[in-house]
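1. task: produce atomic coordinates for the following.
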Amino acid sequence: MGLDIIAYEGLAKNTSLKFIDGDVYNQQQEIVDIPENALIAFINPAFPDRARDIEDHCVYDAVDSFSFKAGSYSGYNQWREMLAKLAGYPETRLEINGTEQSQHAFGAWVATAGPFWELINFSDSEGVIGASVSKKLSADFATFDEAAGTVGDVEFYELFQEWRRAFDMAARDGAVSFE
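-> A predicted model of the protein is given here:
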């Protein structure tokens, strides 16, 4: 089990399908399969500003999509910590589940903006990031690409490239879905 990412490009709302209680219905109120390259949008209520251009629980058709595994939840959080350090967030102490911990990612959590802020300060399990935020993140990945390649961790940089590809794609009227 872990975090799966699906990036979509060229989204258009499918007005002939409705998502209700976990099923997709056509106009005749029949349950149908989810179309290929379709996004069922779930806007994480803790981060609604990440998907201002997406309507919650709607079905969208995409021109193109691709997916990748971002790792186990703990592995993704370790990667996100490395990203926060690369972006220059200060190591910050927070109490998590009764234990005081220190991480660069916490520096992003208490910030209000910065490189990769919308990704680092986002759910590690579910939600969607829309095109407008993806454009900003795409630019962040482009800006930090060379520095990311010099971190000295091949797996970090390979995953960095996957995320960059995802946000480059989503910046073209798409979205990135965390599942």
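2. every contact and neighbour count from this point should use C-alpha atoms.
-> OK.
3. which helices and strands does the longest helix along the chain pack with?
-> In the chain, with assignment by DSSP state H, the single longest helix is helix 131-149. The contact analysis (3 or more C-alpha pairs under 8 Å, 6 or more residues apart in numbering; DSSP states H and E) places helix 131-149 against helix 73-87, helix 117-120, helix 154-170, strand 175-178.
4. quick one, the first one and helix 131-149 angle?
-> What it means is helix 73-87. Here helix 73-87 runs at an angle of 80 degrees relative to helix 131-149 (axes from the mean of the first three to the mean of the last three C-alpha atoms, to 10 degrees).
5. who's in contact with the helix or strand just after helix 73-87?
-> Sequence-wise, the next helix or strand downstream of helix 73-87 (DSSP states H and E) is strand 92-96. For strand 92-96, contacts defined as C-alpha atoms under 8 Å, 6 or more residues apart in numbering pick out Glu100, Gln101, Ser102, Gln103, His104, Ala105, Phe106, Gly107.
6. same thing but 7 Å
-> Here strand 92-96 makes contact (C-alpha atoms under 7 Å, 6 or more residues apart in numbering) with Glu100, Gln101, Ser102, Gln103, His104, Phe106, Gly107.
7. in it, what's buried?
-> Leu94 (16 or more other C-alpha atoms under 10 Å).
8. again, but for stretch 48-64
-> In stretch 48-64, residues buried by neighbour count (16+ other C-alpha under 10 Å) are Pro48, Arg50, Ala51, Ile54, Asp56, His57, Cys58, Val59, Tyr60, Asp61, Ala62, Asp64.
9. this one as well, want them side by side:
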Amino acid sequence: MPAVAHAGLDVTAFEKLVLVPVPQVDKDGQPTVKNQVKLSPGEIVQRFDGLSAGAVYHYDQAFDFRAGSYSGYNYWRNELAKLAGYKPTPFKSFNGNTELRYDATVWKIQTGPFWELIDFSDAEGVIGPAVCKRVYLDFVKYQSAAAQHPDAYFRSSYQDWMKAFAMCANDGAIVFH
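-> Model (predicted):
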């Protein structure tokens, strides 16, 4: 994966992952062969469905994009929850202020449009192919509504995320880093 030198959420989507039975790795266990990546679930293991922890995979294609600064990504994620029709919920932020947030509603449930993405880390982790297939269908379903969103940043980010989920729905994974 490419090294990134700025704070925020960067994402890499991998397409057509195939387990490498006997990978060539360096002293740190990282693959040394082109188009290979070692994947581990991070803290939210349920999103890793369809992959083996610590395994090395070969991939056909990769797509890197910046999902924004942490605050920018959290703005986008809240707008995504609003677009999907979730109701706002009071949320006490880290600075002690209470505000109405649509994504806070998602954090309290176990299902719904974009649930697996909205209720996920904003820093690191991996979403595997089983979850990617479900979430990609949400991106397709809400694409017309997203195209009408008044914020160009939201629309552009939606397209990046949709491309990433389309790729990972094809036996791939999305890595947050």
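10. now the TM-score, please.
-> Aligned and superposed, the two chains score 0.89 in TM-score terms (TM-score structural alignment, normalised by the length of the second structure); 170 aligned residues with a C-alpha RMSD of 1.9 Å.
11. ok and the longest helix of the first structure relative to helix 154-170, angle-wise?
-> Going by the same axes, to 10 degrees, helix 131-149 of the first structure makes 150 degrees with helix 154-170.
12. okay, and helix 131-149 of the first structure goes to which residues in the second structure?
-> Aligned by TM-score structural alignment, helix 131-149 of the first structure corresponds to residues 129-147 of the second structure.
13. circling back to that earlier point, tell me which entries of the buried residues of stretch 48-64 of the first structure lie within strands.
-> Under the assignment DSSP state E, those contribute Val59, Tyr60, Asp61, Asp64 to strands.
14. the second structure: which residue goes with the second one?
-> When you say that, I think you mean Tyr60 of the first structure. By TM-score structural alignment, Tyr60 of the first structure lines up with Tyr57.
15. isn't that match up against Val37?
-> Yes - contact criterion C-alpha atoms under 7 Å: Tyr57 of the second structure and Val37 qualify, at 5.4 Å.
16. distance from the chain centre to stretch 61-68 of the first structure, please.
-> Stretch 61-68 of the first structure has its average C-alpha position 14 Å from the chain's average C-alpha position, going by C-alpha atoms, centre = their mean, to the nearest Å.
17. ok, and what's touching that stretch?
-> So stretch 61-68 of the first structure is contacted by 4-14, 37-39 (C-alpha under 7 Å, 6+ apart).
18. dump those residues into CSV; add secondary structure, distance to Phe116 of the first structure and neighbour count as well.
-> Formatted as CSV, the contacts of stretch 61-68 of the first structure follow (DSSP: H, G, I helix; E, B strand; the rest coil; distance: C-alpha to C-alpha, whole Å; neighbours: other C-alpha atoms under 10 Å):
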residue, secondary structure, distance to Phe116 of the first structure, neighbour count
Asp4, strand, 19, 18
Ile5, strand, 16, 22
Ile6, strand, 18, 19
Ala7, strand, 17, 28
Tyr8, strand, 19, 31
Glu9, strand, 20, 24
Gly10, coil, 23, 18
Leu11, coil, 23, 24
Ala12, strand, 26, 16
Lys13, strand, 27, 16
Asn14, coil, 30, 14
Asn37, coil, 26, 17
Ala38, strand, 26, 19
Leu39, strand, 23, 27
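19. how close does the counterpart of Leu39 of the first structure in the second structure sit to Val45 of the second structure?
-> Taking TM-score structural alignment, the alignment pairs Leu39 of the first structure with Val37 from the second structure. To Val45 of the second structure, Val37 of the second structure is 18 Å away according to C-alpha to C-alpha, to the nearest Å.
20. before we move on, what about Tyr158 of the second structure?
-> From Tyr158 of the second structure to Val45 of the second structure the distance is 25 Å (C-alpha to C-alpha).
21. before we move on, what about Glu124 of the second structure?
-> 12 Å.
22. burial check on the aligned partner of Asp160 of the second structure in the first structure, number of neighbours?
-> Here Asp160 of the second structure is matched to Glu162 in the first structure, going by TM-score structural alignment. Residues lying near Glu162 of the first structure (other C-alpha atoms under 10 Å) number 18.
23. what's the nearest residue to Glu162 of the first structure if we skip its chain neighbours?
-> Take Glu162 of the first structure and drop its neighbours on the chain: the residue closest to it by C-alpha to C-alpha, 6 or more residues apart in numbering is Phe68, 7.3 Å away.
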